[in-house]
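Q: Turn this into a model:
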Amino acid sequence: MRKDAVHNRERLLRAARRLFADRGLDVPLDEIARSAGVSIGTLYNRFPTRDALVAAVFADRVASVAELAEQALAADDAWDGFVAFLTGASELQAADLGYNDLAARGAAAADRGPALMEEIIGRAQRSGDLRDDVTLADMAFVVWGMAATIRATAKVAPGVWRRHLALALDGLRADAARPLPVPPMTDEQIRAAMREC
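A: This is a model prediction of the structure:
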């Protein structure tokens, strides 16, 4: 790319990061272009779709979550790794409403994200700390719950998500397990639910 094209791309990314972080993913693209000091045409030349812009803005966050997952798997204690992963991912969400929206939509994981999460779950189950009936599908509810709590409380009680997470973690412990009333959602049901979000 020419020097001015690179400069415009960086200005767009900075503006989108700032606006997404403050208000979430639904910021109008023309507002992002205006904030970056470029035309909407320039935005579309650099990022042909909203998804392309979102992917570029949050590539570093997605990579950070994958790194958190790897650290969780390397932790000496499986439960501590599980908790550290969920806490770290929630901290990233709480710091950026745009990333929080992305996580709520199930699009905040690296390509290996679901496989890494399954490894984290399996490891915590094998250690006897995580209830045996927790599935990857169940973890979607934890992410959705955290995302909704973060969005609802960001301006009035920004740290209350930690309480919500502690309550969720207590419910996930093997020693607190009670029979669940219905089976977990299927992959197809999860995809359908995410489309509705």
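Q: Please make it C-alpha for all contacts and neighbour counts, starting now.
A: OK.
Q: residues in contact with Arg131?
A: Applying Cα atoms under 8 Å, 6 or more residues apart in numbering, we find Arg131 in contact with Gln125, Leu172, Arg173, Ala174, Asp175, Ala176, Ala177.
Q: How many residues are close by Arg151?
A: Using other Cα atoms under 10 Å, Arg151 has 21 other residues around it.
Q: Apart from its chain neighbours, what residue comes closest to it?
A: Using Cα to Cα, 6 or more residues apart in numbering and skipping the chain neighbours, the partner closest in space to Arg151 is Leu97 (6.9 Å).
Q: now the residue most central in space within the chain: how far from Met194?
A: Closest to where the C-alpha atoms of the chain average out (Cα atoms, centre = their mean) is Ala103, at 2.8 Å. As for Ala103, its distance to Met194 is 11 Å (criterion: Cα to Cα, to the nearest Å).
Q: and if you look at Val57?
A: When Val57 is compared with Met194 (using Cα to Cα), they lie 21 Å apart.
Q: for Tyr99, same thing?
A: From Tyr99 to Met194 the distance is 16 Å (Cα to Cα).
Q: Looking at these two, which is more packed in?
A: Neighbours were counted for Tyr99 and for Met194 using other Cα under 10 Å; Tyr99 has more, 26 against 15.
Q: and the more buried one, what element?
A: helix 97-104 (DSSP states H and E).
Q: Could you check that helix and say which residues are buried?
A: In terms of neighbour count (16 or more other Cα atoms under 10 Å), helix 97-104 has its buried residues at Leu97, Gly98, Tyr99, Asn100, Asp101, Leu102, Ala103, Ala104.
Q: One more, please, to line up against the first structure:
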Amino acid sequence: MTVEQRPLRADARRNREALVVAAREVFGAKGVDAPLDEIARRAEVAIGTLYNRFPTRADLVEAAFLPTLEEAKAVTEEALALDDPWDGFVLFLERSVLMQVGDRGFTEVCSRAFDPASGLEKAKHGNASRMQRIVARAQEAGALRPDFRLLDLASVFAAATAAPDWRRGLALVLDGLRAAAAHPLP
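A: I've put the predicted structure just below:
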């Protein structure tokens, strides 16, 4: 049995869990470049304990955000399961904006590139594939403007999350994305 396969002692498991919880809080508020010593303090462990459990920042970011990417996966699957493609597109955007609006760390995880072999990138790639299907379904149904691209989601998220009331901001953006409202883009 290797060290990684061996179950953690109870205190080591508690420390690891406390670090992940603290990382979600600190990264969520300040972004994934937040000071690691602040995370250790919040978890009430020494910085050495943090580095013992998570040798790199990327390891800690992955532990903190893989569960959130799993939630995002569930959102994309729910959107794809809806009969009406436009309703699926709207559900995906509403839930995705809601996940990002109060979580700077998650927003940064979604917009940054990580090691291609990491669990984060693998999860993001799977989510991107489902997002592309959500977009394609809405376009094929004639509900979403045909020139919308997956890369345009960054603009949608930025506009909606920057609005004082994200629901109003997203509603304005959605009206501009309807195929019936489309004018040629530059």
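Q: if we can go back for a sec, type out the PyMOL command that picks the buried ones from the contacts of Arg131 of structure 1.
A: The PyMOL command for the buried members of the contacts of Arg131 of structure 1 (criterion: 16+ other Cα under 10 Å) is given here:
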select buried, resi 125+172+173+174
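Q: Return the closest of the contacts of Arg131 of structure 1 with respect to Val160 of structure 1.
A: Val160 of structure 1 lies nearest to Leu172 out of the contacts of Arg131 of structure 1, by Cα to Cα, at 18.9 Å.
Q: Ala95 of structure 1 - nearest residue in space that isn't next to it in sequence?
A: Excluding its sequence neighbours, the residue lying closest to Ala95 of structure 1 (Cα to Cα, 6+ apart) is Ala21, at 7.4 Å.
Q: So that neighbour is in contact with Gln93, correct?
A: No. With contacts counted by Cα atoms under 8 Å, Ala21 of structure 1 stays clear of Gln93, the gap being 9.4 Å.
Q: ok, back up a step: how about the residue nearest to the centre of structure 1, what's its match in structure 2?
A: Aligning on TM-score structural alignment places Ala103 of structure 1 opposite Cys110 in structure 2.
Q: Give me the neighbour count for the residue nearest to its match when sequence neighbours are not counted.
A: Of all residues not flanking Cys110 of structure 2 in the chain, Lys124 sits nearest, at 7.2 Å (Cα to Cα, 6+ apart). Lys124 of structure 2 is flanked by 22 other residues according to other Cα under 10 Å.
Q: So Lys124 of structure 2: helix, strand or coil?
A: Three-state assignment for Lys124 of structure 2 (DSSP: H, G, I helix; E, B strand; the rest coil): helix.
Q: Would you mind measuring from it to Phe65 of structure 2?
A: Distance from Lys124 of structure 2 to Phe65 of structure 2, by Cα to Cα: 11 Å.
Q: burial of Arg95 of structure 2, as a residue count?
A: By the criterion of other Cα under 10 Å, Arg95 of structure 2 has 15 neighbours.
Q: For the residue nearest to Arg151 of structure 1, give me its contacts.
A: Phe20, Ala21, Asp22, Arg23, Gly24, Leu25, Arg151.
Q: Read off where the longest helix seen in structure 1 ends up in structure 2.
A: The residue-count maximum for a helix in structure 1 (DSSP state H) belongs to helix 50-74. On the basis of TM-score structural alignment, helix 50-74 of structure 1 is assigned to residues 57-81 in structure 2.
Q: next one: stretch 120-132 of structure 1
A: Using TM-score structural alignment, stretch 120-132 of structure 1 pairs with 134-146 in structure 2.
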